[in-house]
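S.K.: predicted structure and sequence below. I'll ask about it afterward.
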Amino acid sequence: MAFVYPRLGLRSLAPAAALIVLGGAPVTGAAGHHSGTHGSPGAAGARDPYFPTLGNGGYDVRHYTLTLDYDPGSHRLTGTAEITARAAQDLSAFNLDLHGMAVRSAAVDGTPAVHTRAGDELTLRPAHDVRRGDVFRAVVRYDGAPGELTDSEGTREGWLRTEDGAIALGQPQGSMTWFPGNHHPGDKATYDISVTVPDGLTAVSNGDLRSQRPTADGQGTTFAWHSAQPMATYLATVGVGAYEITRSRPGTAGIPVYTAADRTVAGRVRELLDRVPELTNWSVDKFGPYPFSSTGVIVEREGDADYALETQNRSVFTEDSFDPATLVHELAHQWYGDSVTPRTWRDVWLSEGFATYAEWLYLEEFEDTPVRASFEDAFGSDDNWAFPPADQPGAGQLLGDPVYERGAMTLQKVREAVGDTVFFSVLRGWAATHRHGNASTQDFTAYVERMSGKDLGALWDVWLYGDGRPSRP
């Protein structure tokens, strides 16, 4: 994520809802008697250190098929979520995260399932226990007016209404406002997202556009998008609006480019839109092979959202956040954050520190600002010493300044400790080693020490975990 200037400001996030403890009593529903003999309910949260009830236990999602119909005029979303998952235990029930929306029906493996709601927890009880290791398919049909979540600083996430449609932004909890799922970054999956919108509007999402077809009544268009590489739920997006679309053939890195800009701003941002292939290729040179099947951006009007976000394949910007350094920041996230995703939200500096360092590399090569100068400027800011980047004081400080700039300072200190050859090998190797997976701070520190052959414990103690500013940069 990157913020509208003054960028990298403190973002305070509302804590997740209280933990829901599920009972294990058998339930009789429309499907008939629930066996309740072998299984137990999956956990109602993934036990994230900052969002303990976000996500769910007992299963691993493999694929989401989301079929959506959205009317901006009435702000009504009708959806069907087909969730293919593998049971990690014998399951008598399992939870999905869903904020608002009305659930009309639920089924597991084609048989109706009892469903109940408690806050943002949607519990499904299949007619028969799902055995550990089995792959099962849950189908939830739902509708309503998708909402948004607002933190104490006024930053909005979720399904945000725009002047001509909507834009979905999910970090860290907003994706559960528009589809049920396992909304923790540790459970990544592939996606098919199909969106029907009124005639004259376009629906843009992650991955590759597979088809664009008029509805049977001729009043709308259905856009079908496919994401073949795993994606965390918070990186999923849907943009609905009157966009100016640009498709570019693969450039030197062999990556197709798809950009969508609100028609009222497209002319003003055209010059930078045209640089997306160039800056993607520059990023490939720095960070290694591009991890996804396509790239691009979505640019909305100022005020339609509050920040830029690294939604997978094509990041979302507002016009006022769409500048070259921020574009590089979000492109870098395709490697660091999207492909290599934090294991928990405590590890988010691995996304933001790397993306901020990418900005510093860009500023050095394109604007004659040495990386060391960016480092010293960050070192001098009191805001960057509010807390250690690898140990935020809580969800309210999840994306505070130290996560970005002190995270980037840590990388510069690693560079100075191991030398340029090893450092740039680390940048590329880290992205390759954990490609399409999840990784923690401990994974990173161990990887750097293994690659460099050095014990860097003192460096981590000061720059990742230390409470105060060192006496000199």
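M.R.: That came through, no problem. All of these numbers come straight from a predicted model, not from anything done at the bench.

S.K.: only C-alpha atoms from now on, for both contacts and neighbour counts.
M.R.: Noted.

S.K.: which stretch of helix or strand covers Thr326?
M.R.: helix 324-333 (DSSP states H and E).

S.K.: the longest helix in the chain is where?
M.R.: Across the chain, the longest stretch assigned as helix under DSSP state H is helix 349-367.

S.K.: what helices or strands is the helix or strand just after that one leaning on?
M.R.: Scanning forward in sequence from helix 349-367 by DSSP H and E, the next helix or strand is helix 371-379. Contacting helix 371-379 under the criterion 3 or more CA pairs under 8 Å, 6 or more residues apart in numbering; DSSP states H and E are the following elements: helix 349-367, helix 407-418.

S.K.: again, only using 6 Å
M.R.: Applying 3 or more CA pairs under 6 Å, 6 or more residues apart in numbering; DSSP states H and E, one finds that helix 371-379 contacts no other helix or strand.

S.K.: got the angle for that helix vs helix 407-418?
M.R.: 130 degrees (axes from the mean of the first three to the mean of the last three CA atoms, to 10 degrees).

S.K.: buried sites along helix 371-379?
M.R.: For helix 371-379, a neighbour-count test (16 or more other CA atoms under 10 Å) marks Val371, Ser374, Phe375, Ala378, Phe379 as buried.

S.K.: who touches it?
M.R.: Identification of contacts with helix 371-379 by CA atoms under 6 Å, 6 or more residues apart in numbering yields Trp360, Glu364, Met409.

S.K.: out of these, who's the most crowded?
M.R.: Neighbour counts for the contacts of helix 371-379 (other CA atoms under 10 Å) peak at Met409, which has 28 neighbours.

S.K.: now that one: how far from Trp460?
M.R.: Distance, Met409 to Trp460, by CA to CA, to the nearest Å: 11 Å.

S.K.: one more: Gly394?
M.R.: For Gly394 relative to Trp460 (CA to CA), the value is 20 Å.

S.K.: go on, Leu77?
M.R.: 47 Å.

S.K.: before we go on, here's another structure to hold up against the first:
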Amino acid sequence: MRHRLIVPGAAAVCLLLAIPASAAEPTPGAPGVGDSYYPDSGNGGYHVSHYDLRLKYQPKTDKLEGTATLLATTTQDLSRFNLDFLLDVNEVLVNGKKATFAKSGVHELEITPSAALPKGKDISVVVRYSGTPSQVKVNNFTAWYRTPDGAVVAQEPEAAAWWFPSNDHPTDKATFDISVSVPDGYQTVSNGILGSQTSKLGWTRYNWRSAKPQATYLTTLAVGKFDITQDTTANGLPVLNAYSKDLGDNAPAVRASVERTGEIIDWESSLFGPYPFTAVGGYVPNVKTGYALETQTRPYYSPSSFANGANTSLIVHELAHQWFGDSVSVKDWKNIWINEGFATYAQWLWSEKEGEGTTQELADYIYNGVPADNVFWTVKPGDPGADKQFDRAVYDRGALALQALRTKVGDKTFFEILQGWTAANKYGNASVQDFTTFAEKVSGKPLAQLFDTWLFATSKPAVSPNATDTAGKAGKAAKSLKAPAQPKSWKKIQEAQAAHPHH
């Protein structure tokens, strides 16, 4: 609180002049970053650089206990700040001193330190907590799923609040150390590299490290009993895959797909640039969900995604996200196209490589196969709305936009754009407009109209993304296009898209 001093005469003037003009009352950090779709996600007033999570989990009761230590830097003079969290909090320390705390809203943990925090200060925040995550629901939804032998947390756009306190928005990435203690006989799977595991007093502790910046929703944890395989890619990158021991009839198809992770990463690296992380793999717990998620370095897959046999296209999709979505993440959730359009186009490139339909055939198949009056054409991939964030159009129309770009600039420039984009924005955040500007710079061509047509129009474009005709010839060109026979890989691609998370 500011205190007013009353000093008589000229002395008062001298004192006022001595007060720095920049002096200001500390204020609370915002309870959200102002995202277009999820304004309450994330928080203002600080940036987190590292999370250290020390957890203990009992699969039989679903009881989770934890101590989270956050290293952060303030971005304003802070009187109070928020974390996104849903479990019960026992104690909070800020810079080693007890802080007061209270729950507010749906998932806000308000923390008031013992003294105000000046802008630019490095701080540590320790939160001790416990709870039963699967019993905590928001709008009848939980990101934490129990399995027959444990649990798994993997969801988009929000999942962290069910198991650790965080600044839960992709714009605040951090590194992670995740240490989890489980009863002997159980295992854990998380992001990055397993540094060590030790057993004591009937419990085994697993220590995982993600040494590169990682968004909170891309941070995952699975507890259960797994078969684990380890290998390296052709470039020496460690690969760790984990499979539930009870996948039933889907088990062979699961392994036939996920075990190709190293091969696919090497191929995608040749197209998108060097792989941006220090480990890779995938995991398949025994869950009934029907989606996959690009959790960083170790994508999550549902067994049902492989009910019809091997689904290599899905592996291609989730691994492509390691560049598009994980390394280069959204600035705002309305920019979801920079995740899903590129990952879907990677599936098309794989189809082309495997001789199961070229990217042009796939684009023509969609363009000619979806009538102009279908609602598909009313969804804008460049800003689909929160209720349509994972709509089929974001994936398919998003990929059509990239095929149109490839046709416009040619193969050489197109792949220069992709590799330059992932390099220029590595570990950062970007928007649709950022990509448009970058593509124009690399190609030397005006592309705003092309992206407006394929990403923001609410009607079917008058010409296929493969056409090079001028606007005056668009009608004739569209009429002359005939839908090719359905490519062999199309069913697999549709299955993969159906399996992707939808909120």
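M.R.: Noted; the coordinates are in hand. These figures come from a predicted structure and were not determined experimentally.

S.K.: overlay them and tell me the TM-score.
M.R.: Once superposed, the chains reach a TM-score of 0.88 (TM-score structural alignment, normalised by the length of structure 1), with 433 aligned residues with a CA RMSD of 2.0 Å.

S.K.: rewinding a little: which one of the contacts of helix 371-379 of structure 1 sits closest to Lys286 of structure 1?
M.R.: Trp360 (12.3 Å; CA to CA).

S.K.: where do the strands sit along the stretch 151-300 of structure 2?
M.R.: Taking DSSP state E, counting those that start in this stretch, the strands of the stretch 151-300 of structure 2 run over residues 174-183, 187-190, 193-200, 203-214, 221-224, 226-232, 238-244, 280-284, 292-293, 300-301.

S.K.: now the ones you listed in CSV, with distance to Ala256 of structure 2 and mean neighbour count?
M.R.: Output for those, formatted as CSV (distance: least, CA to CA, whole Å; neighbours: other CA atoms under 10 Å):
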stretch, distance to Ala256 of structure 2, mean neighbour count
strand 174-183, 29, 22
strand 187-190, 20, 26
strand 193-200, 23, 14
strand 203-214, 26, 20
strand 221-224, 21, 22
strand 226-232, 13, 15
strand 238-244, 12, 22
strand 280-284, 12, 26
strand 292-293, 16, 26
strand 300-301, 13, 29
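
S.K.: I'd like those strands as a markdown table, with distance to Ala457 of structure 2 appended.
M.R.: Output for those, formatted as a markdown table (distance: least, CA to CA, whole Å):
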| stretch | distance to Ala457 of structure 2 |
| --- | --- |
| strand 174-183 | 36 |
| strand 187-190 | 40 |
| strand 193-200 | 43 |
| strand 203-214 | 33 |
| strand 221-224 | 39 |
| strand 226-232 | 44 |
| strand 238-244 | 41 |
| strand 280-284 | 36 |
| strand 292-293 | 28 |
| strand 300-301 | 33 |
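
S.K.: so for Gln389 of structure 2, which of those strands sits nearest?
M.R.: Of all those, strand 292-293 comes closest under CA to CA, at 14.5 Å.

S.K.: mean deviation, that closest one versus structure 1?
M.R.: Compared with structure 1 after fitting, strand 292-293 of structure 2 deviates on average by 0.3 Å (mean CA distance after the TM-score superposition for structure 1).

S.K.: which bit of structure 1 covers that strand?
M.R.: The aligned range for strand 292-293 of structure 2 in structure 1 is 308-309, by TM-score structural alignment.

S.K.: starting at the chain centroid, how far to that stretch?
M.R.: Relative to its chain's centre, stretch 308-309 of structure 1 lies at 10 Å (CA atoms, centre = their mean, to the nearest Å).

S.K.: how about Leu327 of structure 1, what's its partner in structure 2?
M.R.: Leu327 of structure 1 maps onto Ile315 in structure 2, by TM-score structural alignment.

S.K.: correction: the previous question concerned Leu98 of structure 1.
M.R.: Checking TM-score structural alignment: Leu98 of structure 1 goes with Phe85.

S.K.: before we move on, what about Glu271 of structure 1?
M.R.: Counting by TM-score structural alignment, the partner of Glu271 of structure 1 is Ala256.

S.K.: and that match, how many neighbours does it have?
M.R.: 15.

S.K.: tell me the spacing between it and Ser304 of structure 2.
M.R.: Taking CA to CA, one finds Ala256 of structure 2 at 14 Å from Ser304 of structure 2.

S.K.: all helices of structure 2, in order?
M.R.: Counting by DSSP H, the helices of structure 2 are 9-18, 251-258, 261-272, 312-320, 337-353, 359-369, 392-409, 411-424, 432-443, 448-451, 474-480, 490-499.

S.K.: Provide the aligned range in structure 1 for the first one.
M.R.: Put plainly, it is helix 9-18 of structure 2. Using TM-score structural alignment, there is no partner range for helix 9-18 of structure 2 in structure 1.

S.K.: same for that helix, what does it pack against?
M.R.: Going by 3+ CA pairs under 6 Å, 6+ apart, helix 9-18 of structure 2 lies up against no helix or strand.

S.K.: next one: Asp149 of structure 2 from Gly224 of structure 2, what distance?
M.R.: 5 Å.

S.K.: sorry, that was for Asp84 of structure 2
M.R.: Remark: distance between Asp84 of structure 2 and Gly224 of structure 2 (CA to CA) = 26 Å.

S.K.: one more: Tyr145 of structure 2?
M.R.: The value you get for Tyr145 of structure 2 to Gly224 of structure 2, if CA to CA is used, is 12 Å.

S.K.: what do you get for Val254 of structure 2?
M.R.: 17 Å.

S.K.: I figured Lys210 of structure 1 was touching Ala224, is that so?
M.R.: Not quite, residue 210 of structure 1 is Arg, not Lys. Yes: Arg210 of structure 1 is in contact with Ala224 according to CA atoms under 6 Å; the separation is 5.5 Å.

S.K.: aligned partner of Thr175 of structure 2 in structure 1?
M.R.: So, by TM-score structural alignment, Thr175 of structure 2 is matched to Thr190.

S.K.: now do the same contact list for its match.
M.R.: Thr190 of structure 1 neighbours (CA under 6 Å, 6+ apart): His63, Ser227, Ala228, Gln229, Pro230.

S.K.: map the second one onto structure 2.
M.R.: Looking back up the chat, that one is Ser227 of structure 1. With TM-score structural alignment as the criterion, Ser227 of structure 1 matches Ser210.
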